[in-house]
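Enquirer: Below are the sequence and a predicted model for it; my questions follow.
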Amino acid sequence: MVFVPLAIFVFGSASAVLSASTPKDPVRLRDLVKRGGTVTGPVLPLNFADPGLILPNGRAPWYVYSTSSSHGKVPYAISEDFKTWTGVKGDALPNPGSWVSPSNSAVWAPDVRQITSNSYVMYYTAFSAANGNHCIGAATSSTPAGPFNPQASPIVCDASGGGVIDASGFEAPGGTLYLVWKVDGNSMGKSTPIFIQPLGANGYTLQGKATQLITNDPVDGGIVEAPSLVYWDGFYYLFFSSNHYNTLKYDVSYAISKSVTGPYTKVQAPHAPLLVSGKCGTAGPGGATVINVLGESPTFSLMNGCGTLTIFEPIQDKYINAVFHNDINGKNVSAGRSMWQISDLTLSNGIATVNC
């Protein structure tokens, strides 16, 4: 469980307006005012594409992981407050595995998920030495900094479909783990469906069958990719990017469902896409990772000249944070893509909202 300080201040018992008992769906302070997720960037002004985000054990520091660059196979950075980020601290996956092509060993779109208090799994994309297509690998570590140790073989491949990329993990209400990914059909002039499949308790063994969630439509510019799934107040939100990543048409959009396996409905204008070039100063925004965080307020009392300052019994406080990449030169990917972020992304009744 994530613990995030949230103070509720009441001076004197006569002025108390909130009960110490928490209802099933408590009113959150941030819901009492008009708000929306705040877009900020660049928060990592260096080449840091396809960022993956995690808050280990629900406590700072936050970790972010990047596609391969001059900084390493999977560079990572940290933040104590989700405001200021360090530069690259190291390489979380220096060895992507024996199954990866030695002539093209770059790693794309890493996503790290915590399985237990000291068990982490990284999902990543690389070229397979066996078939020359993109496959999805998994690596494990006892710490979020790694180094992560790769499995001997990839966990998902689809040579006939054009390969697979952009894997991300998801834990559904109730604890079932899933893997979500994109079939890279655009590499062969085919469609680009996004699939989901259950995982075993270890976080990397596929179970059951894969289910298609969405695929590309004409409005998507031929591509949907970079899926990231979260659950919030009765809705599953599947965030994704559409259009070509190396153009200013790249975006962050989303689809919604009442069931983890769908069917999903793509949200349309004016509520989607969530981010397009020009909104909040972005250029080619995409490759987002969206995670939900659950915290509780602490409990204690203080005395001052006005009476007793009381902080009530813990009240659950949920919020959503996200990271994404953005063209550094404001034109295309030739100068690299820096990391931007969204703090407290608002999700309500199937609609996502951000502010600049």
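Expert: Sure, I can see it. Numbers count the residues shown, from 1 in each chain.

Enquirer: C-alpha only now, for contacts and for neighbours.
Expert: OK.

Enquirer: Please report how far residue 327 lies from residue 272.
Expert: Distance, residue 327 to residue 272, by CA to CA, to the nearest Å: 20 Å.

Enquirer: Between these two, which is the more surrounded one?
Expert: residue 327 (27 against 18; other CA atoms under 10 Å).

Enquirer: quick one, what contacts that one?
Expert: Applying CA atoms under 8 Å, 6 or more residues apart in numbering, one finds that residue 327 lies in contact with 282, 283, 284, 285, 333, 335, 336, 337, 338.

Enquirer: run the last query once more with 7 Å
Expert: Residue 327 makes contacts with 283, 284, 333, 336, 337, 338, as judged by CA atoms under 7 Å, 6 or more residues apart in numbering.

Enquirer: Which of the residues you listed sits closest to residue 247?
Expert: residue 284 (6.3 Å; CA to CA).

Enquirer: In which helix or strand does that closest one reside?
Expert: In the assignment (DSSP states H and E), residue 284 maps to no helix and no strand.

Enquirer: Residue 345 contacts residue 354, correct?
Expert: Yes - assessed by CA atoms under 7 Å, residue 345 is found in contact with residue 354 at 6.2 Å.

Enquirer: More neighbours: the two, which one.
Expert: Neighbours per residue (other CA under 10 Å) separate residue 345 from residue 354, with residue 345 holding more: 23 against 19.

Enquirer: Can you name the residues that contact the spatially most central residue of the chain?
Expert: For the chain, the residue nearest the mean C-alpha position is residue 289 (2.3 Å; CA atoms, centre = their mean). The neighbourhood of residue 289, defined by CA under 7 Å, 6+ apart, consists of 51, 52, 53, 228, 322, 323, 324.

Enquirer: For the fourth one, grab the count of nearby residues.
Expert: Other residues near residue 228 come to 27 when the count uses other CA under 10 Å.

Enquirer: doesn't residue 167 make contact with it?
Expert: No - between residue 228 and residue 167 there is no contact under CA under 7 Å: 8.6 Å.

Enquirer: one step back: name the element the residue nearest to the centre of the chain belongs to?
Expert: Counting by DSSP H and E, residue 289 is found in strand 286-296.

Enquirer: What residues sit buried inside that strand?
Expert: Residues of strand 286-296 classed as buried: 286, 287, 288, 289, 290, 291, 292, 293, 295, 296 (neighbour count, 16 or more other CA atoms under 10 Å).

Enquirer: any idea how far the fifth one lies from residue 353?
Expert: Here residue 290 is placed at a distance of 13 Å from residue 353 (CA to CA).

Enquirer: take a look at this one as well, against the first:
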Amino acid sequence: MKTRLFALALILFTLSLSSCNSDSEKKEKPSNENITTTYKNPVVSSSFPDPTIIKANDGYFYLYATEDIHNTPILQSKNLVDWKLIGTAFTEETRPNWEPNSGIWAPDINYINGQYVLYYSLSVWGGEWTCGIGIATAEQPDGPFTDRGQLFRSNTIGVKNSIDPFYWEENGKKYLTWGSFRGIYCIELADDGLSIRSGAEKIQISGTAIEGSYIYKKGNYYYLFGSAGTCCEGANSTYKTVVARSEKLIGPYVDKTGKSMMENNYEVVIQGNDVFVGTGHNSEIITDDEGNEWIFYHAYFKSNPDKGRVLLMDQIHWINEWPVVTNQSPSSEATAPVFN
């Protein structure tokens, strides 16, 4: 009798362990209900041209864009797919005003020496000698941003159409590239990133075919991305994202055949298709938790350009050490970035 009771107790104990393990596994197993596995372009169907993006210390991504031209909107996301508008970098009272009646274009966000630094273009349409690049700073990515004034203007730096800034830091040195269809130039900045290093000279690194420069380092090469064509003509826009590469930051940048970007040669990364046109002015490339690389850029709906330059995202692949987007054009629906 005791043996039978012991056996029965052992069975019940084993079952209770199994039940506990099962409950524990259910609790520990993550839910997939809220994980985004696919996305559709555009990821933002409102006009947000000239995007720049950063992953902040709080774990969120923050994206800044040209619209509204006066105040610079800020979007926030945890997964690069679902974005919400959380404010603007400036207000009507705090926006830069050193160029009267101008708009704030093509911002570039960075984290430098413990603060968020936003480089921006200030210009009026056609003001190629009066436009320039300024700086604003903030303690948090959502601001408030304090304008620090101009870094330089076209007429002081000697480069016509000085807009579209991009910041680069390497080996303790800081650089800025900029330019729009009048050459892309590079210059070294001071240690704080808020002024030009004393004695620094500008260096031209690209010809007159592109604007919106962005540099990405991968393996042995620096990749200079830019936008060629017309940006802002609705369904007639010919904008496209292009690239060349170099073994040195200041070039020479060349295409696949070795022809120089100084002579306006490049490789096409993204161009229009039946749905989207004007595919250009890309953001920084962002890497997800599985090592996939993603690029943002703007485009018009071919059938509804009045919606403005909407925000698109696509994955960058690498073939023979060159960046490639599938079909060289925007996707309609694709696998989403992965974040754990």
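Expert: Here it is on my side, so go on. What you are looking at is a predicted structure, and each value in this text was computed from that prediction instead of being measured.

Enquirer: Give me the helices and strands touching the following helix or strand past the strand holding residue 289 of the first structure, please.
Expert: Scanning forward in sequence from strand 286-296 of the first structure by DSSP H and E, the next helix or strand is strand 300-304. Under the contact criterion of 3 or more CA pairs under 7 Å, 6 or more residues apart in numbering; DSSP states H and E, strand 300-304 of the first structure touches strand 307-311.

Enquirer: Tell me the counterpart of residue 286 of the first structure in the second structure.
Expert: In the second structure, the residue matched to residue 286 of the first structure (TM-score structural alignment) is residue 280.

Enquirer: right, and that match touches residue 242 too?
Expert: No - counting by CA under 7 Å, residue 280 of the second structure stays clear of residue 242, with 8.5 Å between them.

Enquirer: Around residue 60 of the first structure, how many other residues sit close by?
Expert: If we define neighbours as other CA under 10 Å, then residue 60 of the first structure has 17 of them.

Enquirer: all strands for the stretch 1-150 of the second structure, in order.
Expert: Using DSSP state E, counting those that start in this stretch, the strands of the stretch 1-150 of the second structure run over 38-40, 44-47, 52-55, 61-64, 73-77, 84-88, 103-112, 115-123, 132-138, 146-153.

Enquirer: Just send the ones you listed back as CSV, with mean neighbour count and distance to residue 210 of the second structure too.
Expert: Conversion of the strands of the stretch 1-150 of the second structure to CSV gives the following (neighbours: other CA atoms under 10 Å; distance: least, CA to CA, whole Å):
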stretch, mean neighbour count, distance to residue 210 of the second structure
strand 38-40, 16, 28
strand 44-47, 16, 22
strand 52-55, 22, 18
strand 61-64, 25, 21
strand 73-77, 21, 25
strand 84-88, 15, 28
strand 103-112, 24, 14
strand 115-123, 25, 16
strand 132-138, 24, 17
strand 146-153, 18, 19
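
Enquirer: so which of these comes closest to residue 209 of the second structure?
Expert: strand 103-112 (17.7 Å).

Enquirer: Hmm, residue 246 of the first structure is touching residue 332, no?
Expert: Yes - contact criterion CA under 7 Å: residue 246 of the first structure and residue 332 qualify, at 5.6 Å.

Enquirer: Name the residue in these two with the higher neighbour count.
Expert: residue 332 (19 against 13).

Enquirer: Verify the stated contact: that one with residue 247.
Expert: Yes - using CA under 7 Å, residue 332 of the first structure is in contact with residue 247, at 5.7 Å.

Enquirer: residue in the second structure matching residue 170 of the first structure?
Expert: Using TM-score structural alignment, residue 170 of the first structure lines up with residue 168 in the second structure.

Enquirer: Can you tell me the closest non-neighbouring residue to that match?
Expert: residue 175 (5.1 Å; CA to CA, 6 or more residues apart in numbering).

Enquirer: As a check, name the ranges of all strands in the stretch 151-300 of the first structure.
Expert: 156-157, 164-171, 177-183, 194-199, 211-214, 224-232, 235-242, 253-257, 265-266, 286-296, 300-304.

Enquirer: which one of the contacts of residue 327 of the first structure is nearest residue 143 of the first structure?
Expert: The closest of the contacts of residue 327 of the first structure, once distances to residue 143 of the first structure are taken by CA to CA, is residue 338, at 25.1 Å.

Enquirer: Does that closest one touch residue 325 like I think?
Expert: Yes - judged on CA under 7 Å, residue 338 of the first structure makes contact with residue 325 at a distance of 5.4 Å.

Enquirer: Need the overlap of contacts for these two.
Expert: residue 49.

Enquirer: between those two, who's got more neighbours?
Expert: Each of residue 338 of the first structure and residue 325 has its neighbours counted (other CA under 10 Å); residue 325 has more, 28 against 24.

Enquirer: tell me the contacts of the more buried one?
Expert: Taking CA under 7 Å, 6+ apart, one finds 49, 50, 51, 285, 286, 287, 288, 337, 338, 339, 340 in contact with residue 325 of the first structure.

Enquirer: what secondary structure does it sit in?
Expert: strand (DSSP: H, G, I helix; E, B strand; the rest coil).

Enquirer: That one matches what in the second structure?
Expert: Per TM-score structural alignment, residue 325 of the first structure is aligned with residue 298.

Enquirer: how close does that match get to residue 216 of the second structure?
Expert: 19 Å.

Enquirer: repeat for residue 206 of the second structure
Expert: 15 Å.

Enquirer: Also residue 244 of the second structure?
Expert: 11 Å.

Enquirer: And the two? Which one has more around it.
Expert: residue 244 (29 against 14).

Enquirer: ok, now which ones touch the more buried one?
Expert: Residue 244 of the second structure neighbours (CA under 7 Å, 6+ apart): 223, 224, 225, 253, 254, 255, 261, 266, 267.

Enquirer: try residue 83 of the second structure
Expert: Contacts of residue 83 of the second structure by CA under 7 Å, 6+ apart are 75, 76, 77.

Enquirer: What is the neighbour count of residue 334 of the first structure?
Expert: 11.

Enquirer: before we move on, what SS does it have?
Expert: Under three-state DSSP, residue 334 of the first structure comes out as helix.

Enquirer: what does residue 52 of the first structure align to in the second structure?
Expert: Match for residue 52 of the first structure (TM-score structural alignment): residue 52.
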